[in-house]
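In: 3D model of this:
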Amino acid sequence: MATIDISADTFETTITGNDIVLVDFWAEWCGPCKRFGPIYEKSSEQHSDVVYAKLDTDANQQLSGQLGIEGIPTLMAFREGVMVFNQAGALPGPALEQVIDAVKKLDMDEVHAQVEKLQAEHGDHDHADHQH
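Out: Predicted coordinates:
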């Protein structure tokens, strides 16, 4: 499967509508983004069960800001709607494969339990004094 271009309008539905979604945050002027592009594209052809999305940070500045994107390229991985990986910088091919393997091997029951626990904790009291 090839990569798909997404925008702020399609970001949420792409993530919630698919099991595993990788999002490459990039911009036209970014040299490392251009070098990462072919690696990302090649990987997309090897994993038909993963959605490879690309989001242009220049065209989607508000969403990029909300997600805390500070450097590009940034790669995020989502599984069952939960962000499970977030790293700035262009990954070499083998490192990208490691990320995909790790995401595929996640115990999502455990991940969802952790998310629910965090949400419950945040609902109970202020967490400013705790580090995560």
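
In: going forward, measure contacts and count neighbours with C-alpha atoms only.
Out: Will do.

In: In three-state terms, how would the spatially most central residue of the chain be classified?
Out: Central residue of the chain (C-alpha atoms, centre = their mean): Met76, 1.8 Å from the mean position. With DSSP: H, G, I helix; E, B strand; the rest coil as the basis, Met76 sits in strand.

In: again with Ile72
Out: What three-state DSSP gives for Ile72 is coil.

In: My understanding was that it contacts Cys30; is that so?
Out: Yes: applying C-alpha atoms under 8 Å as the test, Ile72 and Cys30 come out as touching, 7.4 Å apart.

In: to compare against the first, here's another:
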Amino acid sequence: MSLIELNKDTFQDAITEGGTVIIDFWAPWCGPCKNFGPVFEQAAEKHEGITFAKVNTDEQQELAGALGIRSIPTLMAFREKVLLFSQPGALSAGQFEELIGKIQEVDMADVHKQIAEAQTPASENNAS
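Out: Below is the predicted model:
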């Protein structure tokens, strides 16, 4: 099982290692967070090739603020350093499994190509 705690010092390293990282932003007082916690942990046990991380927003207010976390729980999913999913709200086990499958199915070569094209100035795109 790959389940880690992240903080402002470890967050960037975790998402730049290149694999899939799914992050649960939570707080100890949050009822929906408590309900989603076991779902998240079961998925972490089931999916060995994915890093599952938790961020306690009470302890990591600076990190949560920098990432625009306004509601908890919030899930974020990164793959190959690219944010593919960010949404507040707890998911059922079935919804979470579906999300994990969709994240793993994304054609990252195409995503990186689209990012590169978006970063290329329009004058270069029109040059032939």
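
In: TM-score of the superposed pair?
Out: The TM-score (TM-score structural alignment, normalised by the length of structure 2) is 0.90; 123 aligned residues with a C-alpha RMSD of 1.7 Å.

In: just to revisit the earlier point, between Ile72 and Cys30 of structure 1, tell me which one has more neighbours.
Out: The neighbour count for Ile72 of structure 1 versus Cys30, taken as other C-alpha atoms under 10 Å, is higher for Ile72 (19 against 12).

In: and the more buried one, what does it touch?
Out: 25-27, 30, 32-33, 88-90 (C-alpha atoms under 8 Å, 6 or more residues apart in numbering).

In: right, and out of the residues you listed, which lies closest to Gln114 of structure 1?
Out: Nearest to Gln114 of structure 1 out of these is Ala88 (C-alpha to C-alpha; 23.8 Å).

In: ok, now how distant is the closest one from Ala77 of structure 1?
Out: 12 Å (C-alpha to C-alpha, to the nearest Å).

In: same check, this time on Leu106 of structure 1
Out: Here the criterion is C-alpha to C-alpha. By it, Leu106 of structure 1 lies 12 Å from Ala77 of structure 1.

In: Just the strands from structure 1, written as ranges.
Out: 4-6, 20-26, 50-56, 74-79, 82-88 (DSSP state E).

In: so the residue nearest to the centre of structure 1 sits right up against Asp24, yeah?
Out: Yes: with contacts counted by C-alpha under 8 Å, Met76 of structure 1 reaches Asp24, the gap being 6.7 Å.
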